[in-house]
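Participant: Quick one: sequence and predicted model below, then my questions.
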Amino acid sequence: MTLYMPPEWAPHERTWMAWPGPNPTFATPDDLDAARRAWASVARAVRRFEPVTMVCGPGQAASARALLGPGVELVERELDDAWMRDIGPTFVRDTATGRLAAVDWTFNGWGAQEWARWEHDAKVARHVADLVGAPVHSTPLVNEGGGIHVDGEGTVLLTETVQLGPERNPGWTRERVEAEIHAHLGTRKAIWLPRGLTADYPGHGFGTLGHVDIVAAFAAPGVVLVHSQRDPAHPDFEVSREVAGLLRAQTDARGRALDVVEVPAPTALADDDGWVDHSYINHYLCDGGVVLCAFDDPHDELAAGIFRRLFPDRTVTLVDARTIFAGGGGIHCVTQQQPRI
């Protein structure tokens, strides 16, 4: 195969999202209403910069339109949950034809977690690819879009507890996972993080078992953003130190030492359910913009300043992400870019 995943900062054709519907993640009418308002805030922020298409469950388009307004395209398909980064396709370019293509990872509810449902979500990637006429490249690797991050020059970030976890790919070796990832993303070097943030694991509500996009993300070739928990009382103090140290010791696919930019975590350490994994790393880059998680926290503007320095040609927009994080993800998790080919 000759597939290549452009980095997130490359030009987009549009952003894809999924509309929250009744499910275990949004268990009460109040939870569902709050989630819909949060998703709508993200969609409206992204729509300032590029087109947005929202996939809604059957009969859900009217509720979506009421909160989204007229500027967002709506399509109806069966859904279980609302995390388009993970259930949607990973869009790539077929370098042999120069055309858009789509990778359909195998999806099993973030490691077949007991709260998850995925009968419909496992088919969403193909539905979205069909809507844009992109050929689909399916793979037996159980993986999600939030479990990968690329620099566009051959390097991919992965997490041992995701792609190598027994909940997803029992019996797969590191070499087999890397071969499958490289074949579908056009990468040639994988940098493995040992784990994700503490609240992303069982016992802390909804989680993914360690997605990389909440702890580390490329901002440019050779530049990687890292979540930095500065309070020793939080278990992510040690996690983030380990991740930052590991990345500083690494080189990318082109042999460059990585420039590691630590982004301080919000000051809130816990909520009623225990430790929180509030993180500014889970942002979304769109054409001319950065949609950045906000938490009504003193560090929101500190993080915004870091992103403004890194992306001087983009407008940084802060969107309250606390409701999204309560459901198990962030702004990056609810968006999926379709690159402009």
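Facilitator: Received it, and whenever you're ready, just let me know what you need. Numbering: from 1, shown residues only.

Participant: Please count neighbours and contacts with C-alpha atoms only from this point.
Facilitator: Fine.

Participant: Was I right to think Ile224 contacts Val263?
Facilitator: Quick fix: residue 224 reads Val, not Ile. No - in this structure, Val224 is not within contact of Val263 by Cα atoms under 8 Å, at 10.3 Å.

Participant: and the comparison structure, right after this:
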Amino acid sequence: MPTIMPAETHRHERTWMSFPTEGYVLGNTKESRSEAIRMWSSVANAIVKYEPVSMVVDPALESVAKDVLDDGVTTHPFPLNDCWMRDSGPTFVIDHGTNGATTLKAVDWVFNGWGQQEWSAWDKDALLARHVAEEAGVGVIDSSYVFEGGGFHVDGEGTAILTETVALDPHRNPGRTREDIERELHRTLGVNKVIWLPRGLTRDYGEFGTRGHVDIVTCMPQPGVVLFHDQRNPDHPDYQVSRDIERVLSQARDARGRQLTVVPIPAPAQGFEDDGTPTDFSYINHYAANGAVIACTFNDPNDDQAMTVLSQAYPGRTVVPISSKPLFDRGGGIHCITQQQPALSE
């Protein structure tokens, strides 16, 4: 086991985030700007009650960030295009050296704006992972593969869940096969078993989507257990997506040969925008911090039931609900804007 990405529930040294930058996230109005800044800072200020938080901030917004962030949040100036640390930042892993030494390292994936999206710029964000590794004082594992942290989920024991439409996206990894992807995840993350889902949620294939990130459809709160986004409205296009995901997960075994315990978490009841566009609101996109689960809520009839499922899935952790519709309106959720730096030991 030379290199392994620990489960998100492994003790963290800290959480890394990026502060909102000028562009579509902040928007063109005073109200939109305030809403985005309030959203990102509320997540950071909730997490810092449980563990240290490091916030990368574009130098143009340093004074704004310091006005809204808790004094416990450490800021790091660095030029940014965007503010989705899970995707443009590094993936931290624990390296078990042949000499017996255990060190923390950071995987620097190629970042190309979620598969070269026309609306995305990534010249600055492509440099972010290496900068974060330097700030964290850890070595870098280079990869020639395009991956974002929202595109995979691991259990820390050798299992990963992916969607085919992200990992095999021709705008990300052209010409590469399942076997190629699995070999690279074994090399970088210590993955021995990949569970392949066919796709992600419908809204995620729109103009500003990621083409199927896994972290809004399923996650493993503990080894052998998997939560999945259960769309229960037969009129919603994600109803069949949920059925397909449930089927694949129910038939899968993890890296240790265990049949997974598959636990549904209801999709929010508000499944459509006013114009009939399907939403991708999801309780799956939460973040497991030290002693807490920072959870998305939507002022929705299913909020309470979802918080109960999360509380049962993460025994011993406090569920901290944060109203997250402004995040999803901008293309992601709480998990998308956070990235854990694991501690070297539990």
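Facilitator: Received the coordinates, thanks. Every value quoted in this text rests on a predicted model; they were computed, and no experiment measured them.

Participant: Quick one: the helices in the stretch 101-250 of the first structure, in order.
Facilitator: Taking DSSP state H, counting those that start in this stretch as the criterion, the stretch 101-250 of the first structure contains helices spanning 109-112, 124-132, 160-163, 174-185, 236-248.

Participant: quick one: which of the ones you listed is nearest Pro202 of the first structure?
Facilitator: Among those, helix 109-112 comes nearest to Pro202 of the first structure, with 11.0 Å by Cα to Cα.

Participant: Which stretch of the second structure is that closest one matched to in the alignment?
Facilitator: Aligned by TM-score structural alignment, helix 109-112 of the first structure falls on residues 113-116 of the second structure.

Participant: Which residue of the second structure sits opposite Leu209 of the first structure in the alignment?
Facilitator: For Leu209 of the first structure, the aligned position in the second structure is occupied by Arg211, per TM-score structural alignment.

Participant: list the contacts for the residue lying closest to Arg232 of the second structure once chain neighbours are set aside?
Facilitator: Closest residue to Arg232 of the second structure in three dimensions, ignoring its sequence neighbours and counting by Cα to Cα, 6 or more residues apart in numbering: Tyr239, at 6.1 Å. Shown in contact with Tyr239 of the second structure (Cα atoms under 8 Å, 6 or more residues apart in numbering): Asp230, Gln231, Arg232, Asn233.

Participant: Glu76 of the first structure now?
Facilitator: Taking Cα under 8 Å, 6+ apart, we find Glu76 of the first structure in contact with Val55, Cys56, Gly57, Pro58, Gly59, Gln60, Ala61.

Participant: correct me, but Trp109 of the second structure touches Gly151?
Facilitator: No - here Trp109 of the second structure lies out of contact with Gly151, judged by Cα under 8 Å, at a distance of 11.7 Å.

Participant: Near Glu135 of the second structure, how many other residues are there?
Facilitator: Using other Cα atoms under 10 Å, the number of residues around Glu135 of the second structure comes to 11.

Participant: which one in the first structure is aligned with it?
Facilitator: Taking TM-score structural alignment, the alignment pairs Glu135 of the second structure with Leu131 from the first structure.

Participant: how close does its match sit to Ala101 of the first structure?
Facilitator: Applying Cα to Cα, to the nearest Å, the value for Leu131 of the first structure to Ala101 of the first structure is 12 Å.

Participant: where's the aligned partner of Asp180 of the second structure in the first structure relative to Pro89 of the first structure, distance?
Facilitator: Applying TM-score structural alignment, one finds that Asp180 of the second structure aligns to Arg176 in the first structure. Using Cα to Cα, we find Arg176 of the first structure at a distance of 21 Å from Pro89 of the first structure.

Participant: With neighbour numbers in mind, choose between these two.
Facilitator: For Arg176 of the first structure versus Pro89, the count of surrounding residues by other Cα under 10 Å is larger for Pro89: 29 against 13.

Participant: For that one, which non-adjacent residue is spatially closest?
Facilitator: Excluding the flanking residues, the one nearest Pro89 of the first structure by Cα to Cα, 6+ apart is Ala125, at 4.3 Å.

Participant: Now do the one you found: how many residues are near it, please.
Facilitator: With neighbours defined by other Cα under 10 Å, the count for Ala125 of the first structure comes to 25.

Participant: about what we covered before: what subset of the contacts of Glu76 of the first structure is buried?
Facilitator: Val55, Cys56, Gly57, Gln60, Ala61 (16 or more other Cα atoms under 10 Å).

Participant: you'd agree the match of Leu209 of the first structure is up against Pro198?
Facilitator: No - the pair Arg211 of the second structure / Pro198 is not scored as a contact, 11.3 Å apart, by Cα under 8 Å.

Participant: For those two, indicate the residue with more neighbours.
Facilitator: A side-by-side neighbour count of Arg211 of the second structure and Pro198, using other Cα under 10 Å, places Arg211 first with 24 against 15.

Participant: What separation is there between the more buried one and Gln117 of the second structure?
Facilitator: The spacing between Arg211 of the second structure and Gln117 of the second structure, counted by Cα to Cα, is 10 Å.

Participant: Pull the number of nearby residues for Ala134 of the first structure.
Facilitator: Using other Cα under 10 Å as the criterion, the residues surrounding Ala134 of the first structure number 18.

Participant: which residue packs closest to it, ignoring adjacent ones?
Facilitator: With sequence-adjacent residues excluded and distances taken as Cα to Cα, 6+ apart, Ala134 of the first structure is closest to Ala101, at 4.7 Å.

Participant: what residues are up against that neighbour?
Facilitator: When the contact criterion is Cα under 8 Å, 6+ apart, the partners of Ala101 of the first structure are Leu3, Phe91, Val92, Arg93, Asp94, Ala129, Ala134, Pro135, Val136, His137.

Participant: what's near enough to touch the last one?
Facilitator: By that I understand His137 of the first structure. With contact set as Cα under 8 Å, 6+ apart, His137 of the first structure has these partners: Ala101, Ala102, Val103, Asp104, His184.

Participant: quick revisit: and the contacts of Tyr239 of the second structure, which are buried?
Facilitator: For these, a burial check counting by 16+ other Cα under 10 Å picks out Asp230, Gln231, Arg232.

Participant: is it true that the first one touches Pro268?
Facilitator: Right, the one you point to is Asp230 of the second structure. No - between Asp230 of the second structure and Pro268 no contact is recorded; they are 9.1 Å apart, counting by Cα under 8 Å.

Participant: Mutual contacts of those two, please.
Facilitator: When contacts are counted by Cα under 8 Å, 6+ apart, Asp230 of the second structure and Pro268 are jointly contacted by no residue.
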